[in-house]
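>>> can't give you the sequence, but here's the structure:
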């Protein structure tokens, strides 16, 4: 067979690498959709101890075939304050070893099984009736595509099919270890997958296109390059999110600096132990990450303290309307993105709570400065809702499981109802309070007591809505909707007393009318808070389409 033209070989190589990347992506997304919540819980339970955290990071990464996804989970726990920096760094040490273990396993000649994996995965995907089984089928197909791409890579880059000028060029650019390391780091950063990058290196070594020394230098570069993507993704986040990838990058750099001077001797020694160049490169990759984990797991506490000292917490933004938790990097892991969106929705609930407390004060005392502050809170609420809506819009374009899609819809419902509640307080209750101040009106003792009781009821409803939203508590959801009846009682009592107050004079008549308008606006706020429970009640088949009693129609059976 004649040598393949360089352009032809390059196009085939790019296609093979693209297939490899897509296969890895399918495995990761399939496992995340099938077991993402379980894996997150497993990781969360193991983060109290550095050794357990390291092993959990290894196990989750082997399942997901992505240290980046594991790192995002650890970062979310870190940002929530659930864990400290030290166990999060331990997770990354385990995650790096996990990716190396996957590469080592795939370096063996198991390409004969890829047709079976693709066929079995397709059958599971097409015949599965449950979301989890279909996602497992997707992951199986992805694994088959990974093995198929490796088979194609070997066929593309065997020396007999590569033109002599291409072989000479590859030989020239892989002669010195340091430039090869930098080149491999840049390529791995561009590929966004260390597993795919090292598997390509294994294929190059197997074909003989690169020497064992160059293969090991490329493996070091792949380890270094894979640490840049999480760092770049975290530059726009908070300091907690930045410390973890910087610590991970430091560990990789330290390992590369320690090994690079002894790389020729290491290549010669490993070649005697493992004559197969591809498996030698995969074994070196695994050995490198395991040794790094063993070396750095003990001084992690000191490393964490140093990182916290070098990267102190950034002062909180003075702008309360700026979102704090909507990290764009988390969009690649829907569970993490939804957790961040939920936290931002709770910030909206905090703003509504402050508006309710402020409106209660304005109905019993004159304070124009407080009125102006509460008006600005509605602007904050609108800004937060806009940011959250855009974030959820971007997330909805990703491939989501049914559970994640339902959660996204619930977050949207909560944010929309909170924003509407804020608008009612701003344009209704606060306007009425300003009118009361401007006209020097005073609520009667009964009216003030009713207004106080209504606000206390709404504050309790708001806290109950937060519990329903974050905990999916069905009992609290039922109570939240049932408590709406209280406002019918408030409205009925205010309407009945209005006629008695009309006889007391025009001032009392105007005050009574204003009080009745406040009751009606607060009732609308209560309806929006109760609507937060509707998605959970609908999923549980506990919400009627209508409260109307259906009358029999002519011709219906008696």
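Perfect, I can see it now. The shown structure was predicted, so the numbers you read here are calculated from the model rather than taken from an experiment.
>>> CA only for contacts and neighbour counts going forward, please
Noted.
>>> where's the closest residue in space to residue 515 that isn't next to it in sequence relative to residue 516, distance?
The shortest distance from residue 515 to any non-neighbouring residue, by CA to CA, 6 or more residues apart in numbering, is to residue 447 (6.9 Å). Residue 447 sits at a distance of 9 Å from residue 516 (criterion: CA to CA, to the nearest Å).
>>> more crowded one of those two?
For the pair residue 447 and residue 516, the greater number of neighbours falls to residue 516 (22 against 19), based on other CA atoms under 10 Å.
>>> Quickly find the element holding the more buried one.
Following DSSP states H and E, the helix or strand that holds residue 516 is helix 506-531.
>>> Can you give me the buried ones in that helix?
Of the residues in helix 506-531, those buried by neighbour count under the rule 16 or more other CA atoms under 10 Å are 508-531.
>>> Quick one: list the elements packing against that helix.
Judged by 3 or more CA pairs under 8 Å, 6 or more residues apart in numbering; DSSP states H and E, helix 506-531 is in contact with helix 402-424, helix 430-438, helix 445-471, helix 474-482, helix 485-502.
>>> Just give the number of residues close to residue 315.
Counted with other CA under 10 Å, the neighbours of residue 315 add up to 8.
>>> Over to it. Which of the three states is it?
On the three-state scheme (DSSP: H, G, I helix; E, B strand; the rest coil), residue 315 is labelled coil.
>>> just to revisit the earlier point, surely the residue nearest to residue 515 is in contact with residue 514?
No - judged on CA atoms under 8 Å, residue 447 makes no contact with residue 514 at a distance of 10.2 Å.
>>> if I pick the nearest residue to residue 531 once chain neighbours are set aside, what's in contact with it?
Once flanking residues are discounted, residue 531 sits nearest to residue 417: 7.2 Å by CA to CA, 6+ apart. With contacts defined as CA atoms under 8 Å, 6 or more residues apart in numbering, residue 417 is in contact with 528, 529, 531, 532.
>>> thinking the second one is in contact with residue 420, fair?
No - the pair residue 529 and residue 420 fails to qualify as a contact (CA under 8 Å) at a distance of 9.7 Å.
>>> And here is the other one:
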């Protein structure tokens, strides 16, 4: 087999591994992401629990970068402290390393089980959670299959005459090998994929363990760079945790590389086989960084803040004209198709703003101050201004002769604008009032009540994202799924109300204090869900999938 064919097979196997990892992460985020976020909020205040939860979350998402970004957003919102966030990220790095350890075992039997079982679950139900669970199983199966493919694709390299020369070069130039591994990991956007590739090659005897350890240290450097680059345009508070991770993990990998090259310890000390030695070195490195990070957290946190402040002061101010650039091009009003496309683009921006409002309001229930309340109210003003501009633009567009489909799309966008404006009003005029009342009176929900509210909100937020997608894709299956979710939410509301009144009967003091806020919030979220669901009705009507009435014929 020629070298180019071998590399092609290897590239395909690596691509499948990256896709499978992303598939598992997407399934977990869609099915359980919002619930995991709520759990993370409630436990991050305890440093020890922050490490544990960070580890578990990285195993679930199969990505320490995803956890870093999530924790950074919490720190930016003031939900958790920057130091607790950095400890959670340290735990996430260990979780990511443990995933590599788990995947290093012989799990070939799980490949057909996961793929067949996941596909059956995905196709057998319309329930979002179960479909995403099926997606997760298929992703795990494909991930294990990709590891087999990498091993098979690299087998012909044993007989290569060029590979020993390359390996000898990198063994004699560990710094270049270290930097190359960092670059590849950054391209992969996954430390798990980077370490697994090294492990598979070492398991075939293609890489000596000494070089494998150097490459793993490079993988850790590359992984620590990903989150800071992804958040470089975010608010300063959001960037503190990723920068802190870069300081701890990135600089830690440099220190460990220097120590490894200086003292040249035998890899046999941490494992019997080259595979075990590389994996254990990866885990050991992240454990050392965690242990060192506990006493160093205050120092690293202050250094991270200083670096972020330095970057912020050096960053040129953005032009407000660019930030508020409108898609409503007046020159396109003479062409209805272009005008509708412009209006759709602008409506999508309104959807994004509403999604931000819906995400932030639940955070304010937990941690609120006057500045955050004012900022959220300002977003509603933006929604009102943009929806008014869209409605005026569409009114001008109707002066031109439109086809029947264009006229229906125009009405659909107008209806979406009205509903988005109503959702913004509910968040600001109703839910924000509940937040202020809770803040002024110093009220706290019971753990059960907060869990119910968080879960209910997570479901509504997931439905909102689905509704916004349908507005663009006009996919009837997704629209139908959203209506099914609306019915499930109604049943969930009944269960929540029963549980709440049961706590009131038992005389739970905090339930009595927060009863009105709890019930009003559930009502507001249900109304928001109904408004967003009604945005997809035109798609269902087009397909003849929508009944005119729920009433039975008499």
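That came through, no problem. Since the model is a prediction, treat every value here as computed from it, not as a measurement.
>>> okay if I get the helices and strands packed on helix 506-531 of structure 1 as TSV plus distance to residue 43 of structure 1?
Listed next are these as TSV, based on distance: least, CA to CA, whole Å:
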stretch	distance to residue 43 of structure 1
helix 402-424	19
helix 430-438	47
helix 445-471	20
helix 474-482	27
helix 485-502	43
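>>> Mind checking those helices for the one nearest to residue 159 of structure 1?
Smallest distance to residue 159 of structure 1 across those (CA to CA): 47.5 Å, for helix 402-424.
>>> can you give me how far that closest one is from the chain middle?
Average the C-alpha atoms of helix 402-424 of structure 1, do the same for its chain, and the two points are 17 Å apart (CA atoms, centre = their mean, to the nearest Å).
>>> Please identify the buried residues of it?
For helix 402-424 of structure 1, the buried set under the neighbour-count rule, 16+ other CA under 10 Å, comprises 404-405, 407-408, 410-424.
>>> now stretch 204-221 of structure 2
204, 206-221.
>>> ok, now stretch 228-240 of structure 1?
Neighbour-count burial for stretch 228-240 of structure 1, with 16+ other CA under 10 Å as criterion, is recorded at 228, 229, 230, 231, 233, 234, 237, 238, 239, 240.
>>> Over to stretch 253-265 of structure 2?
Result for stretch 253-265 of structure 2 [16+ other CA under 10 Å]: buried residues 253, 254, 256, 257.
>>> chain center to that stretch: distance?
Offset of stretch 253-265 of structure 2 from its chain centre (CA atoms, centre = their mean): 34 Å.
>>> whereabouts in structure 1 does stretch 213-220 of structure 2 align?
Following TM-score structural alignment, the partner segment of stretch 213-220 of structure 2 in structure 1 covers residues 216-223.
>>> Identify the residues contacting that stretch?
Outside of stretch 216-223 of structure 1, the residues within contact range by CA under 8 Å, 6+ apart are 177-178, 180-188, 194, 197-198, 201, 252, 256, 260, 263, 267, 281, 284-285.
>>> Which of these fall in helices?
177-178, 180-188, 194, 197-198, 201, 252, 256, 263, 267, 281, 284-285 (DSSP state H).
>>> Please work out which of the helices and strands packed on helix 506-531 of structure 1 is packed deepest.
With neighbours taken as mean count of other CA atoms under 10 Å, these reach their highest mean count in helix 402-424, at a mean of 21.
>>> The residue nearest to residue 531 of structure 1 pairs with which position in structure 2?
Match for residue 417 of structure 1 (TM-score structural alignment): residue 421.
>>> cool, and residue 282 of structure 1?
Correspondence of residue 282 of structure 1 to structure 2, assessed by TM-score structural alignment: residue 279.
>>> Around the closest residue to that match other than its chain neighbours, how many other residues sit close by?
Taking CA to CA, 6+ apart as the measure, residue 279 of structure 2 lies nearest to residue 101, with 6.4 Å between them; neighbours along the chain are not counted. When counting by other CA under 10 Å, one arrives at 19 neighbours for residue 101 of structure 2.
>>> which residue lines up with residue 101 of structure 2 in structure 1?
Using TM-score structural alignment, the partner of residue 101 of structure 2 in structure 1 is residue 104.
>>> pretty sure its match contacts residue 283?
Yes - with contact defined as CA under 8 Å, residue 104 of structure 1 and residue 283 form a contacting pair (6.1 Å).
>>> For the alignment partner in structure 2 of residue 179 of structure 1, which non-adjacent residue is spatially closest?
Applying TM-score structural alignment, one finds that residue 179 of structure 1 aligns to residue 176 in structure 2. In space, and not counting its chain neighbours, residue 176 of structure 2 is closest to residue 170: 6.9 Å by CA to CA, 6+ apart.
>>> Contacts only, for that neighbour.
When the contact criterion is CA under 8 Å, 6+ apart, the partners of residue 170 of structure 2 are 176, 177, 211.
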